[in-house]
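Asks: Pasting a predicted model and its sequence here:
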Amino acid sequence: MTMLAGVAGQPIAHSLSPLIHTTWIAAAGLDAAYHAFGPEDAAGFAAMVADGRAGRLLGLNVTAPFKEQALALADEASATARTCGSANLLLFRDGRVRADSTDGAGLMAALSEQAPQLDVRRQTVVILGAGGAARAAVAGLKAAGADVGVLNRTRARAEALAEELGATVVEATVLKEAALVVNALSVPPDLDVSRLRDDAVLMDMTYRPLLTPFLQQGRSRRLTTVDGLAMLIGQARPSFRAIFGVEPPPVDVRAAALKALGETP
């Protein structure tokens, strides 16, 4: 019987997750399928989770706007998902739902791949934004031992996130001390990269476009940059392992994703 999994979000047509997982499925020779699902609303997403409970889905990656609901609908959750307050992965087994979050692992995998010289332990790290993406970044970097600061236009949101996850709220003046600056905003940040350390690393959690204006500014200063596609693939690896029970095969999914994005390797 073909194993069925997928990714749920709204909108979802832009997602590269089906391409990544389908490439691994083919390379592993699995009798499986991975699709994009676009529930219209919370009720539609709840119906998908019910399908999972009924055994019609093996697992589901979850993206906006359903990550918090995914956690709420689960019977059990990993410590990481509870810390993040959301889940990007649901596993369905024997009528039960387990929630997990692999976003933090994906962020750390991206840093390891594209900024291998960076050791975040006891380093000042600044997260731009205070939404769901920022939560995952804060949680992942705190777990890795970084001194994490949150910088957001609306200070109250930054304070709420920082208090819950054990980070601090910082002002723009702290950027000059940061070893790593992560853009968790959906728009380009208003940031003067000339004030950053000469060895600072810039990361953008967005991958459309791959080279965002934020990363372009960093490259103009010859700073190390880390793109959102590396994070997407980084979070997909543990998701694939958890859903299908096998390691992702050693195929170049980044090349396939770049081709789909119309980017050159």
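Replies: Received the coordinates, thanks.
Asks: from here on, contacts and neighbour counts on C-alpha atoms
Replies: OK.
Asks: Could you give the number of residues near residue 68?
Replies: 18 (other Cα atoms under 10 Å).
Asks: can I assume it sits in a helix?
Replies: Yes - assessed with DSSP: H, G, I helix; E, B strand; the rest coil, residue 68 lies in a helix.
Asks: Quick one: residues contacting it.
Replies: 85, 86, 87 (Cα atoms under 8 Å, 6 or more residues apart in numbering).
Asks: In strands, which of those residues fall?
Replies: Assigned to strands by DSSP state E, none of the contacts of residue 68 qualify.
Asks: Going by neighbour count, which of those residues comes out on top?
Replies: residue 87 leads the contacts of residue 68 on contacts (other Cα under 10 Å) with 30 neighbours.
Asks: got another, please set it beside the one above:
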Amino acid sequence: MAARHRNRTAMSAPYAEVIGDPIAQSKSPLIHGFWLKALGLPGDYRRRHVTPDDLAAYIGERRADAGWRGCNVTIPHKVAVMDLVDDPGNIRGTIGAMNTIVRQPDGALIGTNTDAAGFYAPLAELDLQGAPVVVVGAGGAARAVLFALARAGVGPVTILNRSPLKAMGLLATFGLKGDVAPLDASLPPAALLVNASSLGMTGQPPLDLDLAPLPDDAIVYDLVYAPLQTGLLKAAAARGLDTVDGLDMLIGQAALAFELFFGAPPPEGRDEELRALLTA
């Protein structure tokens, strides 16, 4: 009986999760579920509410779960989780935040970051060399954004954040020239404005910025996707500025994580169908 039970466990469908606090707003289960169904793959992808106090226990329990392929990590765990998993790619020393944990067959848990590539994908065809940029926030998402922007050679970068000291440290970490300012500071005439904070998310305070200083060809990119049309993006559209919403980064980073979890890339040519599902 025991042998048959172990066999059923080994053959059970794999699953992955997204963890955070809060987590109800996450659209990741819709994305991964859509791809699993489209590819006809067995498996599941779930939300899991994990508080900071429960994070270590959650990670420890998953090491022994052979069906668990890994998890995506969202606010507020992207930095804290680095202390709980292996880091062969030196994510701590480069980006300094993890958004994806992958379980190996031997139970080892490896952390990585798909946020940076997911963030940059919608901007990849633009020439941002030397372009002035404003980034709002200095948390885990901002680290991925700044890592990608540093690779693109942007500058100068102004970080708006409640803690100027933390923001200044990020500029130094990524070798970026620029400045830091409080959240209510006037914007410089930047080519790109990125909201990498939770401000404007459902249940969070709004992000109230005067976009008048931005040039007419500026791009406003909001990583928040709940709601999809944030107050920031509405204000940018009212000014006639180009915008990028949070689904672009969400889908881009999810595609990389999906292949790590389930061993296959997402189906091609289904992005518009997926976006329609996510915005229904």
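Replies: Looks like it came in fine. Not measured: the values here are computed from a predicted model.
Asks: Could you get me the TM-score between them?
Replies: Superposed pair, TM-score by TM-score structural alignment, normalised by the length of the first structure: 0.87. Supporting alignment: 256 aligned residues with a Cα RMSD of 2.2 Å.
Asks: before we move on, the earlier item: and which of the contacts of residue 68 of the first structure is nearest residue 121 of the first structure?
Replies: Taking Cα to Cα as the measure, residue 85 is the one of the contacts of residue 68 of the first structure closest to residue 121 of the first structure, at 23.6 Å.
Asks: wait, doesn't that closest one sit right on residue 71?
Replies: Yes - look at residue 85 of the first structure against residue 71 with Cα atoms under 8 Å: they come within range, at 7.2 Å.
Asks: can you pull the contacts of the residue nearest to residue 77 of the first structure when sequence neighbours are not counted?
Replies: Spatially, and ignoring its direct neighbours in sequence, residue 77 of the first structure is nearest to residue 99 (4.5 Å; Cα to Cα, 6 or more residues apart in numbering). Counting by Cα under 8 Å, 6+ apart, residue 99 of the first structure touches 70-71, 74-78, 81, 87-91.
Asks: Need the single longest helix in the second structure, by residues.
Replies: Longest helix in the second structure by number of residues (criterion: DSSP state H): helix 246-262.
Asks: What are the buried residues along that helix?
Replies: 246-258, 260-262 (16 or more other Cα atoms under 10 Å).
Asks: Next, the mean deviation of it compared to the first structure.
Replies: Following the fit onto the first structure, the mean deviation recorded for helix 246-262 of the second structure is 0.9 Å by mean Cα distance after the TM-score superposition for the first structure.
Asks: how big is the angle separating the following helix or strand past that helix from helix 246-262?
Replies: Per DSSP states H and E, the first helix or strand lying C-terminal to helix 246-262 of the second structure is helix 271-279. Between helix 271-279 of the second structure and helix 246-262, the angle comes out at 110 degrees (axes from the mean of the first three to the mean of the last three Cα atoms, to 10 degrees).
Asks: Just name whatever secondary elements helix 271-279 of the second structure is in contact with.
Replies: Contact here means 3 or more Cα pairs under 8 Å, 6 or more residues apart in numbering; DSSP states H and E; on that basis helix 271-279 of the second structure packs against helix 28-39.
Asks: now the helix it packs on against helix 271-279, angle please.
Replies: Computed with the same axes, to 10 degrees, the direction of helix 28-39 of the second structure lies at 140 degrees from that of helix 271-279.
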